[in-house]
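Trainee: the sequence and its predicted three-dimensional model are supplied below.
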Amino acid sequence: MTKQVKVAVVQAGSVVMDKEKCVEKAIQLVENAGGNGAQIAVFPEAFIPAYPRGMSFGAVVGSRSDQGRQDFLTYWKNSITVPGPETAQIGEAAKKAGVYVVIGVIERDQESSQGTLYCTALFFGPNGELLGKHRKLKPTGSERLIWGEGDGSTLPVFDTPYGKIGALICWENYMPLARAAMYAKGVQIYVAPTADARDTWFATVRHIAAEGRCFVLSCNQYSTKDMYPEEIVSREEFKDIPHELTRGGSCIVSPLGEFIAEPVFGKETIIYADLNLDHIAEAQFDFDPVGHYARPDVFQLKVNEKRLVNLMVE
């Protein structure tokens, strides 16, 4: 493992409900990050084709509307298959830039019905290879209307020259056992794509860094109401919500829980930082959650890493 790595946290808004233009924007941002010397570039949750903040999809308890179904169809059509043509394009961009890329997408199921969507983080190597993916285990609140639940088969941590990289998405980071599973796999660069820019989120990512003795790269979108296309059927719902839908707040945290790059608000930007990987071992001197500070004689964690789709047909 090398001692230094330059990381790029991409705070940008989606080209909402347009997967082709989202991919084009992602490719340009990967190129920018690589051109500025980054070796790892991370993107927000659901960057392709959107985190659909403010959209109801016409759903209330006990009923769904025809207009909401049309909006879901638009969202479904602009989701991507994994692997697929869009992942090939992103992989090629990662290869040209020579960077590891972690990017949030909405993934269309290919394994069973093809109707279910997943909120997924994809991992690409600097050789352009799609290394793997993590599907969000538990969509939060109304997200459950549009996304299915991932399972334990997509909880990867990848070995790289810059340490072990893994990700949990948004409020999965409030799941203590999910975090414990990541720590048990030795995560050192912990990626937290999110749609949360509340002040409490920053306490969360600082706690995770201190608890896991890892670097945390927290990445959120900056998005405004005018990024949403007029053809969304439920566009009328947007008239009473603020112009700034997501204020950003991306940041980078050290293994002692201190900001290396403090949250940035109110704009699209790329945040860069040079990480000294020796700081992980220094932080583990007095606390290592799965090493000398663990009590496996008292506490044990069992993780089911089987694919649920296989269990259903066995």
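Mentor: Structure's in. What do you need?

Trainee: contacts and neighbour counts: CA atoms only from here.
Mentor: Will do.

Trainee: middle-most residue in the chain, spatially?
Mentor: Central residue of the chain (C-alpha atoms, centre = their mean): P193, 3.1 Å from the mean position.

Trainee: correct me if wrong: that residue contacts L168.
Mentor: Yes: between P193 and L168 there is a contact at 7.2 Å, judged by C-alpha atoms under 8 Å.

Trainee: how about the strands of the stretch 151-300 of the chain, start to end?
Mentor: Assigned strands in the stretch 151-300 of the chain, in chain order: 157-160, 163-167, 189-193, 215-219, 222-224, 244-253, 259-265, 269-276 (criterion: DSSP state E, counting those that start in this stretch).

Trainee: cool, the stretch 1-150 of the chain as well?
Mentor: Counting by DSSP E, counting those that start in this stretch, the segments of the stretch 1-150 of the chain that form strands are 4-11, 40-42, 59-60, 63-64, 100-108, 117-124, 130-135.

Trainee: TSV for those strands, including distance to P242 and mean neighbour count?
Mentor: Putting the strands of the stretch 1-150 of the chain into TSV (distance: least, C-alpha to C-alpha, whole Å; neighbours: other C-alpha atoms under 10 Å) gives the following:
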stretch	distance to P242	mean neighbour count
strand 4-11	19	23
strand 40-42	27	27
strand 59-60	21	12
strand 63-64	25	10
strand 100-108	24	26
strand 117-124	25	26
strand 130-135	30	21
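
Trainee: with distance to I271 added, can I get those in CSV?
Mentor: As requested, those are exported to CSV (distance: least, C-alpha to C-alpha, whole Å):
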stretch, distance to I271
strand 4-11, 5
strand 40-42, 10
strand 59-60, 37
strand 63-64, 40
strand 100-108, 14
strand 117-124, 19
strand 130-135, 23
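
Trainee: closest to R179 out of these?
Mentor: Minimum separation from R179 across the strands of the stretch 1-150 of the chain (C-alpha to C-alpha) falls at strand 130-135, 13.6 Å.

Trainee: and the closest one, what does it pack onto?
Mentor: Other elements packing on strand 130-135 under the criterion 3 or more C-alpha pairs under 8 Å, 6 or more residues apart in numbering; DSSP states H and E are strand 117-124.

Trainee: angle of the strand it packs on against strand 100-108?
Mentor: Relative orientation of strand 117-124 versus strand 100-108 (axes from the mean of the first three to the mean of the last three C-alpha atoms, to 10 degrees): 160 degrees.

Trainee: what's the angle between strand 117-124 and strand 163-167?
Mentor: Counting by the same axes, to 10 degrees, strand 117-124 lies at 170 degrees to strand 163-167.

Trainee: in addition, the following structure is provided for comparison:
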Amino acid sequence: MAPTTIRLGTASPGTQATTAETLAQLEHIARQAASKNIDILLLPEAYIGGYPRGTHFGCVIGSRTNEGREEYLRYFQSAVDLGDTVGDGAGAGQAWVNRELPSDAVPGSDGGNDAPNKRGDGTREELERISRDTGVFIVTGLIEKAGGSMYCSAVYVCPRLGIIGKRRKVMPTATERLVWAQGSPATLRAVSTTIRGVRINMAAAICWENYMPLLRQALYAQNINLYLAPTADGRDAWLSLLRTVAIEGRCFVLSSNMCVRSRPTPNGHPTNHPEEDEEKANGTTRDASPFTQPHAGTLHHRRRQSILDDDGNEIALACPPPPSKPRGRRQSIFDEDGNEIVLCKPTTTTTKPTTTTTTTTEPGPATAKSVFTSRGGSTIISPFGDVLAGPQWEDDSGTLTHADVDFADCIRGRLDLDTAGSYSRNDSFRLEVRGLDLAPLPY
């Protein structure tokens, strides 16, 4: 029997300050993957361009700020141009993949003479070079700009053929819709490659697209055996979803999420969102790429002490600071879902026979516990729901996790469950996706 084992790999790197630095980090990871004989490498959602965690771009219902528009401009400038079109959210499809679109050179300029078919900012070509030089099939998330819009996308980069396909997220989650346009369901098309004689049919669902049952079914229907889930979700519940997907689709699941630490504030408490009013007060500006790490600072006004319960309700606490001390910035941390939890400065009184000692506990930078705005959790799951590698929690060192997998397990699992085939009752239930052919790919 022909060998059916492939080595899958993933990691949890964070976006760097510039696109060039992120691509350099990506190349370093890909070379590490090559040294470990990893065949397919998955990197996180929005890895190139950055995930705008914790920011709101100055938007509330009925109002936008000038500062928020400037922040949006910086984010748009940090997105990459792959030379594709808008195309009703689908781009130009195979015409873009095959480089059949006309050059984007400006007539009369010096840029179009040496590369008449050149489009975009060169990011596509750099990704293809890295994959070609390392021999690693790379799938990475990125923020792509086309026309006046940005898309949360993922590209499939083959070391022999270059980019063979691209996904655009069809449903940005919650406030992601402020800055990301909706991609077309036509981009849910699976792609195929052959590695050491093994045919691999793969498709990606980005972050909370994985919670959309019909979207998952659209991928299963194409007879995929590798399900890719780049994400920004670092909660424990994410692992449960991935195991469900693996069992449901009888496919290997590969997931990658960035691991990002909070930056401590001057008083040692971590935060995970920018303070717009503080920047105005201090006259400070943000980095050229503000979507790599969270920003922190000190507020200059007193705010009430409170906590948030499990349902998101704010509960005010009666714990004012001693009258003899000046009122300072409230103490707070952020949980994994981005909710702020305000901490009261505790005053502990210990009574002894002869003396009374009052101690005020206020952790400083040296004692503050590391808090992650994104915990990572990159992992590899088998078609039977077993965790083969990871989850890689709270590891921002760029470490690779990998597993040798036997793709014949996908067929073995179809004995008792074939969600898109014999188990689906296609005589009674039918799914159609506009612009997408759901005919199953061959093995």
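Mentor: Arrived safely. In this text, all values refer to a predicted model and were calculated from it rather than measured experimentally.

Trainee: just give the TM-score of the two.
Mentor: Scored against TM-score structural alignment, normalised by the length of structure 1, the superposed chains reach a TM-score of 0.90; 301 aligned residues with a C-alpha RMSD of 2.2 Å.

Trainee: quick one, helices of the stretch 301-443 of structure 2?
Mentor: Using DSSP state H, counting those that start in this stretch, the helices of the stretch 301-443 of structure 2 run over 408-413.

Trainee: give me the mean deviation of the helix of greatest length in structure 2 from structure 1.
Mentor: Using DSSP state H, we find that the single longest helix of structure 2 is helix 19-35. Its matched residues in structure 1 lie on average 1.3 Å from helix 19-35 of structure 2 after superposition (mean C-alpha distance after the TM-score superposition for structure 1).

Trainee: check the offset of that helix from the chain's centre.
Mentor: Centroid separation between helix 19-35 of structure 2 and its chain, computed with C-alpha atoms, centre = their mean, to the nearest Å, is 17 Å.

Trainee: name the residues of it that come out as buried.
Mentor: By 16 or more other C-alpha atoms under 10 Å, the buried positions in helix 19-35 of structure 2 come out as T19, T22, L23, Q25, L26, E27, I29, A30, R31, Q32, A33, A34.

Trainee: let me have those residues in a markdown table, extended by distance to R167 of structure 2.
Mentor: A markdown table is the format used below for those (distance: C-alpha to C-alpha, whole Å):
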| residue | distance to R167 of structure 2 |
| --- | --- |
| T19 | 20 |
| T22 | 20 |
| L23 | 19 |
| Q25 | 22 |
| L26 | 19 |
| E27 | 21 |
| I29 | 22 |
| A30 | 21 |
| R31 | 24 |
| Q32 | 26 |
| A33 | 23 |
| A34 | 25 |
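
Trainee: closest one of these to L82 of structure 2?
Mentor: Distance to L82 of structure 2 across the buried residues of helix 19-35 of structure 2 (C-alpha to C-alpha) is lowest for T19, with 12.9 Å.

Trainee: how much space separates that closest one from V80 of structure 2?
Mentor: Per C-alpha to C-alpha, to the nearest Å, T19 of structure 2 is found 8 Å from V80 of structure 2.

Trainee: shared neighbours of those two, anything?
Mentor: With contacts defined as C-alpha atoms under 8 Å, 6 or more residues apart in numbering, the residues shared by T19 of structure 2 and V80 are I48, G49.

Trainee: what do we get in structure 2 for A210 of structure 1?
Mentor: Under the alignment (TM-score structural alignment), A210 of structure 1 pairs with I247 in structure 2.

Trainee: ok, back up a step: and the strands of the stretch 1-150 of structure 1: which comes nearest R247 of structure 1?
Mentor: If we rank those by C-alpha to C-alpha, the stretch that ends up nearest is strand 4-11, at 9.8 Å.

Trainee: thinking again about what came up before, give the aligned range of the longest helix of structure 2 in structure 1.
Mentor: Across structure 1, the stretch matching helix 19-35 of structure 2 (TM-score structural alignment) is residues 19-35.

Trainee: again, but for stretch 208-226 of structure 2
Mentor: Stretch 208-226 of structure 2 corresponds to residues 171-189 of structure 1 when matched by TM-score structural alignment.

Trainee: ok, which stretches of the stretch 1-150 of structure 2 are helices?
Mentor: Along the stretch 1-150 of structure 2, counting by DSSP H, counting those that start in this stretch, helices occupy 19-35, 66-78, 94-97, 123-134.

Trainee: out of those, the one nearest D416 of structure 2 is which?
Mentor: Nearest of the helices of the stretch 1-150 of structure 2 to D416 of structure 2, taken as C-alpha to C-alpha: helix 19-35 at 34.6 Å.

Trainee: that closest one vs helix 66-78, what angle?
Mentor: Relative orientation of helix 19-35 of structure 2 and helix 66-78, computed by the same axes, to 10 degrees: 40 degrees.

Trainee: can you put the helices of the stretch 1-150 of structure 2 in TSV and add distance to F57 of structure 2?
Mentor: Output for these, formatted as TSV (distance: least, C-alpha to C-alpha, whole Å):
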stretch	distance to F57 of structure 2
helix 19-35	21
helix 66-78	4
helix 94-97	31
helix 123-134	26
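
Trainee: out of those, the one nearest D287 of structure 2 is which?
Mentor: Counting by C-alpha to C-alpha, D287 of structure 2 lies closest to helix 66-78 out of the helices of the stretch 1-150 of structure 2; the figure is 9.5 Å.

Trainee: give me the distance between Q392 of structure 2 and T10 of structure 2.
Mentor: Taking C-alpha to C-alpha, one finds Q392 of structure 2 at 9 Å from T10 of structure 2.

Trainee: kindly apply the preceding question to R31 of structure 2 instead.
Mentor: Using C-alpha to C-alpha, we find R31 of structure 2 at a distance of 13 Å from T10 of structure 2.

Trainee: which residues do the two both contact?
Mentor: Common neighbours of R31 of structure 2 and T10 (C-alpha under 8 Å, 6+ apart) do not exist.

Trainee: show the contacting residues for the alignment partner in structure 1 of D409 of structure 2.
Mentor: For D409 of structure 2, the aligned position in structure 1 is occupied by H279, per TM-score structural alignment. H279 of structure 1 makes contacts with S254, P255, as judged by C-alpha under 8 Å, 6+ apart.
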